[in-house]
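Visitor: Got a predicted model here, sequence first, then my questions.
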Amino acid sequence: MSEQAQKHGALASPLPPPGAAADWTVPQRWEEFSAEDHRVWDTLFARQQSLLQGRAVEAFGKSLDVLRLSRPGVPNFDELNDRLHARTGWSVVAVPGLVPDDVFFRHLSERRFPAGNFIRAADQLDYLEEPDVFHDVFGHVPLLAQPEVADFMQALGQQGLQALDLNSLHRVARLYWYTVEFGLARERGDLRIYGAGILSSFGESHYALESAKPHRHDFDLKRVLRTQYRTDAFQLSYFVIERFEDVLELVLGNDLAALYAELDKLPDLSPEAAQLAA
């Protein structure tokens, strides 16, 4: 199982579960979310919105209005997609849970973001291993309203499909992990968060910027592609890009297939590593 599969679920069976379409999408059925589900969303939203002021990149706060819809609680994807699609051509699609890698990357390549069609329980506010609708929508969607990020995500989808053919999915998984999920950027001289895994996590929003434990490396594409990661704990390494808007150039400005071949001759790096090993 690839590292990307650990997060997005390269499942043993290629067949979608009952009730899902061939692309693993399901109807959102917004009306079936309970009052408790909506309270959990509102609690998480209010807490993170307050916490992230001065912590997230400015574009995240400016784009949060894409989630401020006509009704409180879990966003209705029909209304959300009207706003998001008008900005960048992206839409959010509901899926029952983790999806296979090829399905995930194909959705990205066609400017669709798969979101888990469930929300954590009230006693799981601080941690949920499988990404739910709060992580997927609050963490990812605001920045998908930014053209540079929208284009980067589509390009990553295309790269993921190519990497599957090259047996290099783990390389794209690491790029996705250390940018889209757990990326940090410099903004006005300060560290800021743009990765969805941090933006949607109360604990890691503190830890990523304040803890002395993790390494915070200047962004180096080759090192990112070599560095493993863990899915079950706060990160041991973060990679800091000078401007988060520059992520698109990571894909467009590099021959990733050639890099994969070059790096296959070198050992992987542990996320605990403070110094670059040969």
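Guide: Nice, I can see it.

Visitor: switch to C-alpha atoms for all contacts and neighbour counts from now on
Guide: Fine.

Visitor: Contacts for stretch 123-141 next, please.
Guide: Contact with stretch 123-141 is made by 7, 40-41, 44-45, 67, 74, 97-98, 114-120, 195-203, 231-232, as judged by CA atoms under 8 Å, 6 or more residues apart in numbering.

Visitor: what about versus this one:
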Amino acid sequence: MSDAISSSAAATEKVKHGLAAGDVAPPSPDWTIDQGWANYTATEHGVWKTLFERQTKLLQGRACDAFVEGMRALPMGPDEIPDFRKLSDVLMKQTGWQVVAVPGLVPDDVFFDHLANRRFPAGNFIRKPHELDYLEEPDVFHDVFGHVPMLMNPVFADYIQAYGVGGLRANKLGMLKQLARVYWYTVEFGLVKQADGLRIYGAGIASSYTESIFCLDDPSPNRIRFELERVMRTNYRIDDFQEVYWVLDNLEELLELDRIDFAPVYARIESQPELQPWDVLDGDQVLHRGTGTYHDAKRRSAAGS
């Protein structure tokens, strides 16, 4: 399996948030724990180093300017897993955010409450050396390398807080699935236009070696201009590369989502049919019409097996 699947699985869990029956009791009411930084082994720091060096080299000319600037400003390098306290000191001064350690998945209301209060919950564990390209649950590399640099950007930082507030409301209204699609297609798998071309800002891509290549270079996926209600109706892939990437003209567009009253939006889309990731509608602003070759071959293979 590729790390595209691993990143998709990780991002899915972050969107779903929920816990399976029989999971252990929370370590604290807000599910936070001590990162236990001093307990990381040389092997674990080595895994971070391998992933960090591989991904930072690949992302040159692929990651958006905000991601690159955030990475440079943070106490995050190749030699060791970052200390959440040091990250939080820098984040707090820049955008008022902090990183808090959690043991894994947390319930919906806990996750949204953390975001609404500018706390980003991150898994404190790291994958094993044999799991470099596959992981079922988000680890410290996905959560910190993928997400935290963008939290240094004031626009993105405000957007994530607004998502937390909106998530608490959507959960009560029974519209969490629709709002989760917005998180998926922006925070995890979003692309943005820059003067020098399309660039990555989504953490699910930024932390995935193979999807960082696929999303920009492969002719198979559609790349379509972001439109809120269209995205809310569109399912997503959790088992492989995305079939569509939604593109912002600029990150400032996310501020517009902060100001929207989502209740009328939910009311409009509730009765409309759901769309599949490969669908292209007449009203879509298509930046690149994909060939569909990659996923079509996967579907034919599955049908023949």
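Guide: Looks like it came in fine. It should be emphasised that the depicted structure is a prediction, and the values quoted were computed from it without experimental measurement.

Visitor: Which of the contacts of stretch 123-141 of the first structure fall within helices?
Guide: Judged by DSSP state H, helices contain the following of the contacts of stretch 123-141 of the first structure: 7, 40-41, 44-45, 196-199, 202-203.

Visitor: so, if you compare these, which one comes nearest to residue 171 of the first structure?
Guide: Ranked by distance to residue 171 of the first structure (CA to CA), those are led by residue 7 at 14.0 Å.

Visitor: what's the neighbour count on the closest one?
Guide: 20 (other CA atoms under 10 Å).

Visitor: Grab the nearest non-local neighbour of it.
Guide: Excluding its sequence neighbours, the residue lying closest to residue 7 of the first structure (CA to CA, 6 or more residues apart in numbering) is residue 231, at 7.1 Å.

Visitor: what lines up against residue 268 of the first structure once you look at the second structure?
Guide: Aligned counterpart of residue 268 of the first structure in the second structure: residue 274 (TM-score structural alignment).

Visitor: returning to that earlier point: wait, doesn't the residue nearest to residue 7 of the first structure sit right on residue 5?
Guide: No - using CA atoms under 8 Å, residue 231 of the first structure makes no contact with residue 5, being 10.7 Å away.

Visitor: more neighbours, those two?
Guide: Neighbour count, other CA under 10 Å: between residue 231 of the first structure and residue 5, residue 5 has more, with 19 against 13.

Visitor: ok, residues contacting the helix or strand the more buried one falls within?
Guide: Here residue 5 of the first structure, judged by DSSP states H and E, is contained in helix 3-8. Applying CA under 8 Å, 6+ apart, the external contacts of helix 3-8 of the first structure come out as 10-11, 98-101, 104, 130, 169-170, 172-174, 229, 231.

Visitor: Which members of those occur in helices, if any?
Guide: Reading helices off the contacts of helix 3-8 of the first structure with DSSP H, I get 101, 104, 169-170, 172-174.

Visitor: need these in TSV with distance to residue 124 of the first structure and neighbour count, can you?
Guide: Putting those into TSV (distance: CA to CA, whole Å; neighbours: other CA atoms under 10 Å) gives the following:
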residue	distance to residue 124 of the first structure	neighbour count
101	26	24
104	25	24
169	31	22
170	29	22
172	30	24
173	26	26
174	27	22
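
Visitor: which one of those sits closest to residue 22 of the first structure?
Guide: Closest approach between those and residue 22 of the first structure, by CA to CA: residue 104, at 12.3 Å.

Visitor: Check the gap between that closest one and residue 43 of the first structure for me.
Guide: Look at residue 104 of the first structure and residue 43 of the first structure: by CA to CA, to the nearest Å, they are 29 Å apart.

Visitor: circling back: of all the ones in helices among the contacts of helix 3-8 of the first structure, which two lie farthest apart?
Guide: Across those (CA to CA), the longest gap, 15.1 Å, separates 104 and 174.

Visitor: check contacts around the equivalent of residue 197 of the first structure over in the second structure.
Guide: Using TM-score structural alignment as the criterion, residue 197 of the first structure maps onto residue 204 of the second structure. Neighbour list for residue 204 of the second structure: 7-8, 10-11, 142, 146, 187-189 [criterion: CA under 8 Å, 6+ apart].

Visitor: Over to residue 266 of the second structure?
Guide: Under the criterion of CA under 8 Å, 6+ apart, the neighbours of residue 266 of the second structure are residue 175.

Visitor: mind checking how far the residue positioned nearest the centre of the second structure is from residue 80 of the second structure?
Guide: Geometric centre of the second structure, nearest residue: residue 188, 2.2 Å, by CA atoms, centre = their mean. For residue 188 of the second structure, the distance to residue 80 of the second structure equals 24 Å [CA to CA].
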